[in-house]
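Trainee: quick one: sequence and predicted model below, then my questions.
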Amino acid sequence: MITLDRHDGFREFVLARQQALMRTAYLLTGDAHLAEDLLQTVLVKVVGHWAKLSRSGNPEAYTRKALVNQYISWRRRERPELPSAVVPDRATGGDESALDRIVLRQALARLAPRQRAVIVLRFWEDLTEAQTADVLGCSVGTVKSQTHHALARLRVIAPELAHLLDDPEIVEVAGPV
């Protein structure tokens, strides 16, 4: 006799998608430990709805949306400390892309939670405007507006990243800034 557990497939889902979900959580929080906490909190919620989610056919979209919503909820309650170290203008003998990642991570931490979520979903998760709107529970127009404002804010707070933010593909997606 085969017994079906209401959590059948959850373990496999987590094992298959854990790295991608952790990356999203890290990009949202900017901190490895907070990202782990965020993902764990969300997975506890997801497992409670697993039977329905596994039947609906898109548990990853639900999980990604839950990550963003939980992150925004956390940020509303308290403002975490932001890194205060000043990054040098130029790397000395180091990898330029490593410096870019550090500066970008610090700049992302200074964005409003929804703006940060839009940037992460659009440019790291490579979601379309419609998919991003669905995850955030807003209109495509709001996604376009938030993207535009977030990129403009990044240009102000991290002008040293202009070479990344002036990519024609980003400008095309976000519109003129």
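Mentor: All right, it came through fine.

Trainee: all contacts plus neighbour counts: C-alpha atoms, from now on.
Mentor: Fine.

Trainee: residues in contact with Thr132?
Mentor: Applying CA atoms under 8 Å, 6 or more residues apart in numbering to Thr132 gives the contacts 118, 121-122, 140, 143.

Trainee: let's bring in a second model and compare:
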Amino acid sequence: MSDAESFHEYARSRLPMLARVAYLLTGDPFLADDLVQLTLLRLASRWEQVSATREPDAYVRRILYTQHVSWWRRVRREALPVDVLPERAAPDFSGDAVTALAVREALARLAPRQRAVLVLRYFEDLSETETAAVLGVAVGTVKSQTRDALARLRVIAPELSGSLAEVNR
């Protein structure tokens, strides 16, 4: 199989996962599509080296999260905050529309690093060590960001308190 064919096969198989994670990070389906496209474009330029490794998913996650961090650093200087976020039409990942909407709105109100840590830990089900490796931070930073993000969620989204209690177990 040629490199191009193997890349296309890999991209097709990982597209749903990448789209879901990108949406959870950005909170916007259009920005999520852009983030996935940029990630796949960067991956394609290095596919020959990446495909030789046994774990290309880790490399892809790293690209996705570093590109997202680059975006929010740029946007932080340009965007104006709003009190009420517009409702977005998106797939319901949890099966419970009310909870899914509350989770999306709550994630959107967190700091980008806290959001990334929660998405990696609880939606991608990565360990603290894996999360730290993806984000390029220490394990202690992951722990403190998780603690702070969950505490912030308790304040900004008290309706999720039952879900947060399950996370802490």
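Mentor: Received it, and whenever you're ready, just let me know what you need. Note that the coordinates shown come from a computational prediction; the quantities given were computed from them, not determined experimentally.

Trainee: still on that earlier bit, which pair of the contacts of Thr132 of the first structure spans the longest distance?
Mentor: Using CA to CA, the contacts of Thr132 of the first structure span at most 13.1 Å, a distance reached by Leu121 and Val140.

Trainee: neighbour count for those two, which is higher?
Mentor: Legend: neighbour count by other CA atoms under 10 Å for Leu121 of the first structure and Val140, higher for Leu121 (25 against 17).

Trainee: is that one in contact with Leu127, as I believe?
Mentor: Yes. Leu121 of the first structure lies in contact with Leu127 (CA atoms under 8 Å); the separation is 5.8 Å.

Trainee: rewinding a little: now tabulate the contacts of Thr132 of the first structure in TSV and tack on secondary structure.
Mentor: Listed next are the contacts of Thr132 of the first structure as TSV, based on DSSP: H, G, I helix; E, B strand; the rest coil:
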residue	secondary structure
Val118	helix
Leu121	helix
Arg122	helix
Val140	helix
Val143	helix
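
Trainee: wait, which of the residues you listed is closest to Glu60 of the first structure?
Mentor: When these are compared against Glu60 of the first structure (criterion: CA to CA), the nearest one is Leu121, at 13.2 Å.

Trainee: gap between the closest one and Arg23 of the first structure?
Mentor: Distance, Leu121 of the first structure to Arg23 of the first structure, using CA to CA, to the nearest Å: 11 Å.

Trainee: ok, which stretches of the second structure are helices?
Mentor: 3-26, 29-45, 47-52, 56-78, 97-108, 112-118, 128-135, 139-156, 161-167 (DSSP state H).

Trainee: among those, which is nearest Leu85 of the second structure?
Mentor: Of all those, helix 97-108 comes closest under CA to CA, at 7.3 Å.

Trainee: once aligned to the first structure, how far is the closest one on average?
Mentor: By mean CA distance after the TM-score superposition for the first structure, the fitted helix 97-108 of the second structure averages 0.9 Å away from its aligned residues in the first structure.

Trainee: perfect, that will be all.
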